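Participant: need a structure here:
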Amino acid sequence: MHLIQILLPRADNDGRPFAREDFDRVKEELANRFKGVTAYLQAPAEGLWLQGAESTRDDIIIFEVMAEELELADWHDRRAELERRFRQDEVMIRYMPIGLV
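Facilitator: Sure thing, here's the model as predicted:
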């Protein structure tokens, strides 16, 4: 079993917030594909990235799904689609093996 997390920014690089519908669409797509999703929409996490002397801050939304099999090619395609839709150079998707109690 794997836990997959998708981190999406609440706003684009110019500071324009994405519509709630954009995140609802992601949530529905994941729920349909994985039969369930957890979406942390109300209390966004804060990301901070350092590039030399410069720092960038983002409020992010986190989506989580669990999957028995990890289809990396599918996740690469999904990441490219989310980068296009959310106008990002890179969307972070990470996974880890998990066990259930």
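Participant: C-alpha from now on. contacts and neighbour counts both.
Facilitator: Will do.
Participant: Could you tell me how far stretch 42-60 lies from the centre of the chain?
Facilitator: Offset of stretch 42-60 from its chain centre (CA atoms, centre = their mean, to the nearest Å): 14 Å.
Participant: mind checking the end-to-end distance for it?
Facilitator: 10 Å (CA to CA, to the nearest Å).
Participant: Following up with a second sequence; could you model it the same way so I can compare the two?
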Amino acid sequence: MSHHLIQLLLPLFDNEGQPCPRSDYRRVRAELSQRFGGLTAFTRAPAEGFWEEKSETARDDIVVFEVMTSELDPAWWAAYRRRLEACFRQDSIVVRAQETRLL
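Facilitator: Just a heads-up that it's a prediction; the model follows:
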């Protein structure tokens, strides 16, 4: 039986460089745990995201939240991503899904 691993790459700072409130992460953790029965949060050592923007390299410190589900609802995830972008004051937040098989 295949499952989907969904990863949310959440920023530690908004577009103005201000730290995102811890309450935002707690709310996301609670929402996803309730909907999917749990989650994994990689928060101890922030990951670094790099991308090219206007011929220079931009970077962001991020934390990663993951959930697994047997059913993938792209419309729900697209709407949830837009909510996260508004909450975390971002132009774009990466939410990606990967089909996976439990061994």
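Participant: After superposing, what score do the chains get?
Facilitator: After superposition, the two chains reach a TM-score of 0.96 (TM-score structural alignment, normalised by the length of the first structure), with 101 aligned residues with a CA RMSD of 0.8 Å.
Participant: quick one: the helices in the second structure?
Facilitator: Per DSSP state H, the second structure carries helices over the ranges 22-36, 74-87.
Participant: The ones you listed: which one's closest to I6 of the second structure?
Facilitator: helix 74-87 (9.3 Å; CA to CA).
Participant: hang on, the earlier thing: include distance to I93 of the second structure when you put the helices of the second structure into CSV, please.
Facilitator: Formatted as CSV, those follow (distance: least, CA to CA, whole Å):
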stretch, distance to I93 of the second structure
helix 22-36, 13
helix 74-87, 6
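Participant: which one of the ones you listed lies closest to L102 of the second structure?
Facilitator: helix 22-36 (16.3 Å).
Participant: how about the closest one, aligned to which bit of the first structure?
Facilitator: Under TM-score structural alignment, helix 22-36 of the second structure corresponds to residues 20-34 of the first structure.
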